[in-house]
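Chemist: How does the following fold in three dimensions:
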Amino acid sequence: MSDGVRRVLVAADKFKGSLTAVEVAAHVTAGLHAVAPRVAVESLPVADGGDGTVDAAVAAGFERRTARVAGPIGEPVEAAYALRDGTAVVEMAEASGLRHLPPGIFAPLTATTYGTGELLRAALDDGATTIVLGVGGSATTDGGAGMLSALGARLLDSDRVPVPPGGAALATLVSADLSGLDPRLADVEVVLASDVDNPLCGPTGAAAVYGPQKGATEEDVRLLDAALAHYAKVLGPRPARTRGAGAAGGIGYGALVGLNARFRPGIEVMLDVLGFEAALARADLVITGEGSLDAQTLHGKAPAGVAAAARAAGVPVVAVCGRLDLTPEQLAAAGITRAYSLSALEPDPTRSIALAAPLLRTLTTSLAADFLS
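Modeler: From the prediction side, this is the model:
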């Protein structure tokens, strides 16, 4: 750099269960400045569409808005979305996420995405012309049926009454009328942002892969998969095989078939929305990371997306994480020069999570000594 000061871009995701992406950036910055006080650090917390997506957008300058909506089991919850210049970032977990269930309680057969539809409606009320629907962390396996119902669709059983909430009830679906969907959707671009590309049904579908995480037994999974297949037969089977249809309990399918959404990998969408390209142009080192760098990271998670974009621009990348389960060769193939893990300082997972903040600052001083001194 002409002024002799290194410029570092911190573009890391959350450390799930311990630190938000905003907190990660703050502690990394503190660690860097402890060793290299003159380094210019820019923070751009990132997310891949799941938990923390709205927080990342707000940190990048979006305005936080809130709405009172139905939670996954019908109780009211306060949900946030982000808005800037006609673009809304809606995180379905804010309305329909696992975090809204009582501790130890799951509702795999009956949890609904109705509140996500209400959150989308709130974004429309605020004048959004582009909606990024980030999906992940859901408590639901209803194929987005609740979301569509909240937006005006009529999903009816043989008695011409609306089917009950949840994925299991979709087995009773006889007809679907989407003509009543909010007319404003016709003039809005909806982008489905997800870090998974599963189809709706089958052995790699929403129920089989993600149902057990939401409390579904083997029998529940079979029931839900059959119900989703029937649902897709009524609404249209072709989108059910589209990439991302199975995301977040099948809400991807609902967005594709009902909202004319366009699927894009979540981290790619969020890097565009957050202005990553411009920030990257100002950096000569990028620090990324997440709670666990493992095989899943390589398949569309935030650090892989950050590293791919930085490598294309010729900017080196290092990573911080809670736990490291990738070889140096795997890291190099992903475009990450080196990774630093909290577990190297504190092997006990419970203590590592509890002490994540001071451990991360300490870890970053080592990184700064290696790359900035």
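
Chemist: alpha carbons only for contacts and neighbour counts from here, please
Modeler: OK.

Chemist: now whichever helix in the chain runs longest: how far from the chain's centre is it?
Modeler: Across the chain, the longest stretch assigned as helix under DSSP state H is helix 218-235. Centroid separation between helix 218-235 and its chain, computed with C-alpha atoms, centre = their mean, to the nearest Å, is 24 Å.

Chemist: and for comparison, fold this next one:
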Amino acid sequence: MKVVIAPDSFKESLSAERVARALADGWRSVMPEAELVELPLADGGEGTTQALVAATGGEMVRCRATGPLGAPVEAVWGRIDATRAVIECAAASGLDLVPRDARDPWRATTRGTGELILAALDSGARHIIVGLGGSATNDGGAGMLQALGVSLLDARGAAIGPGAAGLAQLAHIDISTMDPRLAEARFEVACDVDNPLTGAEGASAIFGPQKGADEVLVARMDAALSNYAELIQRCLGLSVASIPGAGAAGGLGAAFLAFLDAELKPGIEIILDAVEFDWHLQGADLLITGEGRIDGQTARGKTPVGVARRAMRCRVPCVALGGSVPTELAVLDRLAQEGIRAVFPILPGVSTLEEALADAERNLELSGRNLAAYWCCSQP
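Modeler: Below is the predicted model of the structure:
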């Protein structure tokens, strides 16, 4: 009996690694002889670095980097192997690094993300996976580019300042000073939004308010990103303003597209390829996945559906577990069409949210035990 356990994290409660371990412990209590493959996963957002490092036997690397508002922060990136690395932009440029009353997307910078890329390059990495999402910034990746050596200059020939405020002054782009190692590097960017760089559906309008921007500031930031897009067109001959995903992470997607020749792909697909998920599925009798909340959004490509689609192609049955699960038959039917044959809640009874979060590990272990027991009952 081979079971692949491939969950996402249960946010605010357990990492994907701890979720997988708890389910495996529960299953082994009934079927100690089973072959259990623990593959903690993420879909490109929070937890991507930890999940990839855990699944590949890599290591977390700590370093100092420039935070969103310029002060140094302690950040981490992941070394998968000698030539591969994984970085989350939120590690150095994330909204969680800025107190709510100090959020300022007009000034916030992605310089720290560029510094993490430099650290990965220094280590020998030439294939870098980047998770977009959770940024505090709206600078179009300008700070990252400056850290990587790109010259972003104002009309006087001086380097522009940080944030969208700097982009508003941008008059010339010079890539001749960019770190030459970047020409040898391949960037895969996990991007699960399709917003363009500018306009009503762009980075400023859609994501600016959650980063602290009012209507007036949203308009100023959109104008700054429009100026940026025009300069990219004029200096590099590339049109990025309307490309789906260019507006991800405050326009960081546009920088990866225009300057680093990156591939913007669904996050879960990048992660599954990186951990050789299809190889692990070979010979499996069952796939168990899950996340903290399973709902209609899950079917739009989040981790449980991403793994279920792969399992369906390999004819491996898949079940999902969640702290919160849908009760609408239409949602359950849609998940079934994507390969999730059954969805189970892990809560054994009525509880408060605080109790559910605190007891998640024990509840997952019990759920793993019950799944194994049910499997045994279903076999002839």
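
Chemist: Could you quantify their similarity as a TM-score?
Modeler: The TM-score (TM-score structural alignment, normalised by the length of the first structure) is 0.92; 368 aligned residues with a C-alpha RMSD of 1.9 Å.

Chemist: ok, back up a step: and for the longest helix of the first structure, what span of the second structure is it aligned with?
Modeler: Here helix 218-235 of the first structure aligns to the second structure at residues 215-232, judged by TM-score structural alignment.

Chemist: Stretch 93-102 of the first structure now?
Modeler: With TM-score structural alignment as the criterion, stretch 93-102 of the first structure aligns to 90-99.

Chemist: A245 of the first structure -> the second structure?
Modeler: Match for A245 of the first structure (TM-score structural alignment): A246.

Chemist: sorry, that was for D182 of the first structure
Modeler: Aligned counterpart of D182 of the first structure in the second structure: D179 (TM-score structural alignment).

Chemist: Let me know how buried that match is, in neighbour terms.
Modeler: 15 (other C-alpha atoms under 10 Å).

Chemist: Verify the contact between it and S151 for me.
Modeler: No - using C-alpha atoms under 8 Å, D179 of the second structure makes no contact with S151, being 11.1 Å away.

Chemist: L272 of the second structure versus D43 of the second structure, what's the distance?
Modeler: From D43 of the second structure across to L272 of the second structure, the span is 9 Å (C-alpha to C-alpha, to the nearest Å).

Chemist: Could I get the contacting residues of the match of D182 of the first structure?
Modeler: 148-150 (C-alpha atoms under 8 Å, 6 or more residues apart in numbering).

Chemist: rewinding a little: residues touching the match of A245 of the first structure, list them.
Modeler: 194-197, 240, 252-255, 257.

Chemist: Let me have these in JSON lines, extended by neighbour count, distance to L52 of the second structure and secondary structure.
Modeler: Converted to JSON lines, these look like this (neighbours: other C-alpha atoms under 10 Å; distance: C-alpha to C-alpha, whole Å; DSSP: H, G, I helix; E, B strand; the rest coil):
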{"residue": "D194", "neighbour count": "17", "distance to L52 of the second structure": "24", "secondary structure": "coil"}
{"residue": "N195", "neighbour count": "24", "distance to L52 of the second structure": "26", "secondary structure": "coil"}
{"residue": "P196", "neighbour count": "22", "distance to L52 of the second structure": "28", "secondary structure": "coil"}
{"residue": "L197", "neighbour count": "32", "distance to L52 of the second structure": "28", "secondary structure": "coil"}
{"residue": "V240", "neighbour count": "23", "distance to L52 of the second structure": "29", "secondary structure": "coil"}
{"residue": "L252", "neighbour count": "29", "distance to L52 of the second structure": "22", "secondary structure": "helix"}
{"residue": "G253", "neighbour count": "31", "distance to L52 of the second structure": "21", "secondary structure": "helix"}
{"residue": "A254", "neighbour count": "32", "distance to L52 of the second structure": "24", "secondary structure": "helix"}
{"residue": "A255", "neighbour count": "22", "distance to L52 of the second structure": "24", "secondary structure": "helix"}
{"residue": "L257", "neighbour count": "20", "distance to L52 of the second structure": "23", "secondary structure": "helix"}
